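Engineer: quick one: sequence plus predicted model below, questions after.
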Amino acid sequence: MTDVTDPHQHPGSTRVRLIETAERLFAERGIHAVSLREIAAAAGQRNTSAVAYHFGDKRGLVTAVYAHRLGPTNEGQLRRLAALDAEGRGTELRGLVEVFVRPMADRLARAAPGRSTPPAPPSYFLRFVAQALYVEDIAPYDLAAETWTRALHDLYTRIDTCLAELPGPVRADRWRVFVGLTLHTLADHERALQHGAARPGLRTDLLVANLVDAAVAVLTAPISPATSAVLGRPWPPTPA
């Protein structure tokens, strides 16, 4: 979680202004369409090399955006996982999917217009992730490598165990489809909330409940004969 006693991470610091400006511009226009000079200028920095000074390059800046937002989310997910474990539900697939989905949905609820006093700034993070996720070698694919993706790594491991009866390649594809479905659905809702095309409250709650249902269905869908044919073997395996 961001430590506001650290002057480099204080909400008013130059570093944080650059991170949050980059997040917005990347979300609106894409990672490759925005230059580091544009980000510095939009953040009110006269020195156009300010981004390079703080982050080195665009990859370093993208990583900083992830860390800035996923730090608090990681802590919340770890608390939810601990609560699931305390309830004896730490290997329940639906509970694990909710731990993945709901902290991101909570971010939208807090940032939705009219939901807080004083008004919270708009959320751009999910649209940023939707833009950054598929940029080669720029997203945090190694979930075990960073402290701020510990919860995601734990969730991946637990969900993969829940699907242990499926073939490895199918499990890997199901995880990617699950992540893409979740992020793109919530990113679209983030946009709709900001532009008044959707309202917070019940509509968001229904979307999240439906999304959890759909994600569990995606992860646990039976393997069809067509997929078995691609795998080159019947599924489930024929008993010896």
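Structural biologist: It's in. Numbering: from 1, shown residues only.
Engineer: rest of the way, CA atoms for contacts and neighbours
Structural biologist: Fine.
Engineer: so how far is Thr14 from Ala105?
Structural biologist: The gap separating Ala105 from Thr14 is 28 Å, by CA to CA, to the nearest Å.
Engineer: ok, Leu36 next?
Structural biologist: 14 Å.
Engineer: number of residues surrounding the spatially closest residue to Leu61 that is not a sequence neighbour?
Structural biologist: Once flanking residues are discounted, Leu61 sits nearest to Phe55: 5.3 Å by CA to CA, 6 or more residues apart in numbering. Using other CA atoms under 10 Å, Phe55 is surrounded by 17 other residues.
Engineer: same question, Trp148
Structural biologist: The tally of other residues near Trp148 (other CA under 10 Å) stands at 21.
Engineer: one more: the one 3 residues further on?
Structural biologist: The local packing of Ala151 (other CA under 10 Å) involves 24 other residues.
Engineer: contacting residues for it?
Structural biologist: By CA atoms under 8 Å, 6 or more residues apart in numbering, the contact list for Ala151 reads 74-75, 77-78.
Engineer: how does it look with 7 Å?
Structural biologist: 74, 77-78 (CA atoms under 7 Å, 6 or more residues apart in numbering).
Engineer: most neighbours, which of the residues you listed?
Structural biologist: Highest count within the contacts of Ala151 by other CA under 10 Å belongs to Gln77, 26 neighbours.
Engineer: can you verify my assumption that it contacts Val99?
Structural biologist: Yes - look at Gln77 against Val99 with CA atoms under 7 Å: they come within range, at 5.9 Å.
Engineer: out of the contacts of Ala151, flag the one nearest to Tyr124.
Structural biologist: Asn74 (17.6 Å; CA to CA).
Engineer: how near is that closest one to Gly30?
Structural biologist: 24 Å.
Engineer: report the buried residues of the lengthiest helix in the chain.
Structural biologist: Counting residues, the longest helix found in the chain (DSSP state H) is helix 58-86. Buried residues in helix 58-86, counted by 16 or more other CA atoms under 10 Å: 58, 61-62, 64-71, 73-78, 80-81, 84.
Engineer: what about versus this one:
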Amino acid sequence: MGRTVAPQEIKQRLILTALHLFSEQGIAAVSLRTVNRAVGQKNTSAAHYHFGDKTGLVDAVISFIQDWFTAQREAPLTAIEVAASVGPILTEDVLRVWALPYIELMKTEEWGYAAIRLIAHLQFEQESTGREAHSRVAMDALRRLNTLMEQSVPDIPPMLTRHRFALCVNSIVQNLANAGARLDNDRDVNSKQLDSLLELYLEVNSAGLKAPTTIKKGSAIYKRLGAIPSLL
């Protein structure tokens, strides 16, 4: 007689399976039926039972990823907020708080690369369910990071800093998604390569965030930028 699988284990399998399928095919192309089949559930309504509908499943997948990021990022994020309350902070340090969990995710979790690919999909995918879910669950951390980034470059107009940071976020995620496809089978090799990529990303993107600008608050260009929705 086979082992009885607990409902919570089935739910976890559904989330991880959906994560991989969404990362490979995009959210719009994957149905609940597809997820049920991939998990090997004889009960074709398992996903409906656990998540209600596809939106519920997408929310669960995004929350699963974001919960991991929150657990990794909360302590260093709080620490740099404390530091910012008493003195200047470095742009590189703020960017590292955001970026380092992505590197650690790819090093430590079997589903890490799939999560990076999914987030990369969400940045540009026309289907809005996943993008809206990601914005919702990641909003608090991004708000706090944006505030810190603005404090780290006080001479740059805040709205310009937000746009620059959004460009950094999107660039790094897309680059990691591409880099992940070329990772070696050796975890030790991958770890060193990812560490080197992190330092490169921090160097290049920090320079862009701190670069002097001729765009002044209240200028025509500044006002036009204000009409562009945030990329985050």
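Structural biologist: Cool, the structure landed. In this text the structure is predicted, and so the values were computed from the model without any measurement.
Engineer: superposing both, give me the TM-score.
Structural biologist: Put the two chains on top of each other and the TM-score (TM-score structural alignment, normalised by the length of structure 2) is 0.76; 212 aligned residues with a CA RMSD of 3.2 Å.
Engineer: any idea what the residue nearest to Leu61 of structure 1 aligns with in structure 2?
Structural biologist: Alignment note: Phe55 of structure 1 maps to Phe51 in structure 2; criterion TM-score structural alignment.
Engineer: now Val218 of structure 1
Structural biologist: Looks like Val218 of structure 1 aligns to Gly208 there (TM-score structural alignment).
Engineer: okay, and its match sits in which element?
Structural biologist: Element membership for Gly208 of structure 2, per DSSP states H and E: helix 187-210.
Engineer: buried residues in that helix?
Structural biologist: For helix 187-210 of structure 2, by 16+ other CA under 10 Å, it's 190-191, 194, 197-198, 201-202, 205-206, 209-210.
Engineer: can you give me the separation between the residue lying closest to the match of Val218 of structure 1 once chain neighbours are set aside and Ala207 of structure 2?
Structural biologist: In this structure, Gly208 of structure 2 finds its nearest non-sequential neighbour in Arg164, 7.5 Å apart by CA to CA, 6+ apart. Note on Arg164 of structure 2: its distance to Ala207 of structure 2, by CA to CA, is 11 Å.
Engineer: helices of structure 2, residue ranges please.
Structural biologist: According to DSSP H, structure 2 carries its helices in the segments 7-25, 32-39, 46-51, 54-84, 91-108, 112-124, 128-152, 158-180, 187-210, 220-226.
Engineer: how about Phe69 of structure 2, what's its partner in structure 1?
Structural biologist: Per TM-score structural alignment, Phe69 of structure 2 is aligned with Thr73.
Engineer: do Ala166 of structure 2 as well
Structural biologist: So Ala166 of structure 2 corresponds to Arg176, using TM-score structural alignment.
Engineer: quick one: map Leu93 of structure 1 onto structure 2.
Structural biologist: Superposed on structure 2 with TM-score structural alignment, Leu93 of structure 1 falls opposite Thr91.
Engineer: please apply the same query to Val34 of structure 1.
Structural biologist: So, by TM-score structural alignment, Val34 of structure 1 is matched to Val30.
Engineer: middle-most residue in structure 2, spatially?
Structural biologist: Taking CA atoms, centre = their mean, the centroid of structure 2 lies closest to Ile119, which sits 5.4 Å from it.
Engineer: what's the closest non-adjacent residue to that residue?
Structural biologist: Per CA to CA, 6+ apart, closest to Ile119 of structure 2 is Val173, 7.4 Å.
Engineer: and for Gly76 of structure 1?
Structural biologist: Gly76 of structure 1 sits nearest to Pro103 (CA to CA, 6+ apart), 7.0 Å away.
Engineer: and for Phe125 of structure 1?
Structural biologist: Glu23 (6.6 Å).
Engineer: got the contact list for the one you found?
Structural biologist: 65, 124-125, 128.
Engineer: which position in structure 2 pairs with it?
Structural biologist: Aligned partner of Glu23 of structure 1 by TM-score structural alignment: Leu19.
Engineer: quick one: Asp195 of structure 2 from Ala99 of structure 2, how far?
Structural biologist: Distance from Asp195 of structure 2 to Ala99 of structure 2, by CA to CA: 11 Å.
Engineer: number of residues surrounding Ser171 of structure 2?
Structural biologist: Ser171 of structure 2: 15 neighbours (other CA under 10 Å).
Engineer: again with Arg102 of structure 1
Structural biologist: So Arg102 of structure 1, with other CA under 10 Å, has 20 neighbours.
Engineer: same thing with the one 5 residues further on?
Structural biologist: Taking other CA under 10 Å as the criterion, the count of residues near Arg107 of structure 1 is 18.
Engineer: to which residue of structure 2 is it aligned?
Structural biologist: Per TM-score structural alignment, Arg107 of structure 1 is aligned with Leu105.
Engineer: tell me how many other residues surround the residue lying closest to its match once chain neighbours are set aside.
Structural biologist: Once flanking residues are discounted, Leu105 of structure 2 sits nearest to Gly112: 5.0 Å by CA to CA, 6+ apart. Residues lying near Gly112 of structure 2 (other CA under 10 Å) number 20.
Engineer: next one: the one 10 residues further on
Structural biologist: Close neighbours of Leu122 of structure 2, defined as other CA under 10 Å, add up to 23.
Engineer: and the one 3 residues further on, by the same measure?
Structural biologist: For Glu125 of structure 2, the count of nearby residues is 16 (other CA under 10 Å).
Engineer: Thr185 of structure 1 and His153 of structure 1: what is the separation?
Structural biologist: 21 Å.
Engineer: same thing with Gln131 of structure 1?
Structural biologist: Counting by CA to CA, the gap from Gln131 of structure 1 to His153 of structure 1 is 21 Å.
Engineer: alright, I will stop here.
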